[in-house]
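**Student:** Next come a sequence and a model predicted from it.
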Amino acid sequence: MKKLRISDLRDIGSGHILQDVMPGAYLSSGGLAFSARGERSHTHDGPDGRDYHVHGDSEAFVIMQGSGMMEINGNLIPVTTGDIVIVEPGEDHHLISSEDDPIVTVWCHAGPNHHKNQQ
């Protein structure tokens, strides 16, 4: 896992904004998520309903609003507006939204090809 601030990103002018911190030539999937107060993402997603959620590629979370905790392999890391968390391949991850200041995130994956709508 890598954690940085939006202000740490280099002004690149072309390509995708996260190219210096996560592999992949193109942003290939993603979305905007509005979490409920206290919500924990991907609970019971794993095989047989276990709390286990991993990918074979990196995933970025940009904290657009609010605060919470990013759980990586059972460890809790505080996150707040302006943070970027890069989850590495194989890391079990869950985002936990604050009860007082619910979290809004942009999440994305990057890869060798454009998103299907851009091909």
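**Tutor:** In hand now; what should we look at?
**Student:** use CA for all of it now, contacts and neighbours both
**Tutor:** Will do.
**Student:** helix/strand/coil for the residue nearest to the spatial centre of the chain?
**Tutor:** Most central in the chain under CA atoms, centre = their mean is residue 61, positioned 2.4 Å from the mean C-alpha point. Counting by DSSP: H, G, I helix; E, B strand; the rest coil, the backbone at residue 61 sits in strand.
**Student:** Next one: it relative to residue 73, how far apart?
**Tutor:** 16 Å (CA to CA, to the nearest Å).
**Student:** can you map out the strands along this protein?
**Tutor:** All strands of the chain, identified by DSSP state E, fall at 2-5, 26-34, 59-65, 67-72, 75-80, 83-87, 93-97, 104-111.
**Student:** Included below, for side-by-side comparison, is a second structure:
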Amino acid sequence: MRKLSLADLPDGGTPATLAAIGQGWGPVQRGGISRYDAPGHRTHPESDVHVHDVPEIFTIVQGAGVLELDGVAETRFAAGDLLIIEPGENHHLVSDGDVPLVFTWMHLSPVDAGSTSV
């Protein structure tokens, strides 16, 4: 897992920045935006293991909370943070801010043999 701030992005988050963040992976495969109103909301049930075989990038738009990574809740996040989850990392976001947690999520795609990453 890597944590960056929007201020760390040299060009404001253009496709070139996404390519650098996800170096070695293809373009965004799918994504969305989520909102959780209640403090303590966890993105997946506590009993679930939630992993992907591709990186996932979260951009925290509003709110704050803690990232549980491989069963340990120790990484704080707030609006303006980017969280880059590596393939195979068990991850869950838990909201604990005073305002609803709003974030975008993007799964990068594998690079096909013979093609280049973006």
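**Tutor:** Sure, I can see it. Remember, it's a predicted structure, so these values are computed and weren't measured experimentally.
**Student:** before we move on, back to that, right, so the strands of structure 1: which one is the most enclosed?
**Tutor:** For the strands of structure 1, average neighbour numbers computed from mean count of other CA atoms under 10 Å are highest in strand 93-97, which has a mean of 24.
**Student:** average distance between that strand and structure 2?
**Tutor:** Once superposed with structure 2, the aligned residues differ from strand 93-97 of structure 1 by a mean of 0.5 Å; criterion: mean CA distance after the TM-score superposition for structure 1.
**Student:** and that strand, what other elements does it pack with?
**Tutor:** Applying 3 or more CA pairs under 8 Å, 6 or more residues apart in numbering; DSSP states H and E, one finds that strand 93-97 of structure 1 contacts strand 67-72.
**Student:** against structure 2, where does the strand it packs on fall?
**Tutor:** Matched against structure 2 by TM-score structural alignment, strand 67-72 of structure 1 falls on residues 64-69.
**Student:** That stretch vs structure 1, average offset?
**Tutor:** Mean deviation of stretch 64-69 of structure 2 relative to structure 1 after superposition (mean CA distance after the TM-score superposition for structure 1): 0.7 Å.
**Student:** I'd like the distance from that stretch to the chain centre, please.
**Tutor:** When C-alpha coordinates are averaged (CA atoms, centre = their mean, to the nearest Å), stretch 64-69 of structure 2 and its chain have centres 11 Å apart.
**Student:** quick one, what contacts the alignment partner in structure 2 of residue 54 of structure 1?
**Tutor:** Using TM-score structural alignment, the partner of residue 54 of structure 1 in structure 2 is residue 51. Residues counted as contacts of residue 51 of structure 2 (CA atoms under 8 Å, 6 or more residues apart in numbering) are 87-91.
**Student:** I'd like to check which residues are in contact with residue 109 of structure 1.
**Tutor:** Taking CA under 8 Å, 6+ apart, we find residue 109 of structure 1 in contact with 27-30, 57-60.
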